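Enquirer: sharing a sequence plus its predicted fold:
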Amino acid sequence: MTKESFSIHGENLLNKIKELIAEGNIRKITITDKSGKELMSFPLTIGVVGVLVAPVLAAIGALAALVGECTITVEREEQQNKS
């Protein structure tokens, strides 16, 4: 698994999370504030999109209204080459 981090402002948080979920190879997303305190963390497993993600997106939208700058850390499933 690989990790990647993005610094982002609260108003762009929800759109970035939606983009990441749409990519499909995300295993876990963690949101931390600028001091490094974890605000939210949630796993994404294959098939857990749509209805189950909607409450998480609502919570992220509320969080985005409260935070200024934050960091999103993404754990990605490594792509396996089929040669």
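Expert: Thanks, I have it.

Enquirer: only C-alpha atoms from now on, for both contacts and neighbour counts.
Expert: OK.

Enquirer: which of the three states applies to the residue nearest in space to the middle of the chain?
Expert: For the chain, the residue sitting closest to the mean C-alpha position, by CA atoms, centre = their mean, is Ile29 at 3.7 Å. Secondary structure state of Ile29, per DSSP: H, G, I helix; E, B strand; the rest coil, is strand.

Enquirer: the structure to be compared is supplied as follows:
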Amino acid sequence: MTVTREETKVHGTELAERIKKLIHEGNVRRIIVKDSHGRTVLEVPVTVGVGAFILAPVVTAVSALAALAAEWTIQIERIDDAV
């Protein structure tokens, strides 16, 4: 099992939708949201099997954050089971 990391920039209006998609992908281990100054504002460990009803408050918080700034950076840690 290896962990890969990637980083993507999104505008405020796209933040919540992108987080929802990442949560549903299944191979995402952790999502870190940073503001335009590089400060971490939200870090979410995504556990396999966690239902959407448990992560709903996270998506609500992300939606509120999206209104505060124009640009966000999302760092994504993925689990790669291929050997």
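Expert: Perfect, thanks for sending it. The shown structure was predicted, so the numbers you read here are calculated from the model rather than taken from an experiment.

Enquirer: related to what we said a few turns ago, for the residue nearest to the centre of structure 1, which non-adjacent residue is closest in space?
Expert: Residue nearest to Ile29 of structure 1 in three dimensions, not counting chain neighbours: Val74, with 4.8 Å by CA to CA, 6 or more residues apart in numbering.

Enquirer: show me what the residue nearest to the centre of structure 1 aligns to in structure 2.
Expert: Using TM-score structural alignment as the criterion, Ile29 of structure 1 maps onto Ile31 of structure 2.

Enquirer: roughly how far does the aligned partner of Ala54 of structure 1 in structure 2 sit from Ala66 of structure 2?
Expert: Residue correspondence to structure 2 (TM-score structural alignment): Ala54 of structure 1 is matched to Ala56. Per CA to CA, to the nearest Å, Ala56 of structure 2 is found 15 Å from Ala66 of structure 2.

Enquirer: hang on, isn't Arg5 of structure 2 packed against Arg78?
Expert: Yes. In this structure, Arg5 of structure 2 sits in contact with Arg78. The criterion is CA atoms under 8 Å, and the distance is 6.3 Å.
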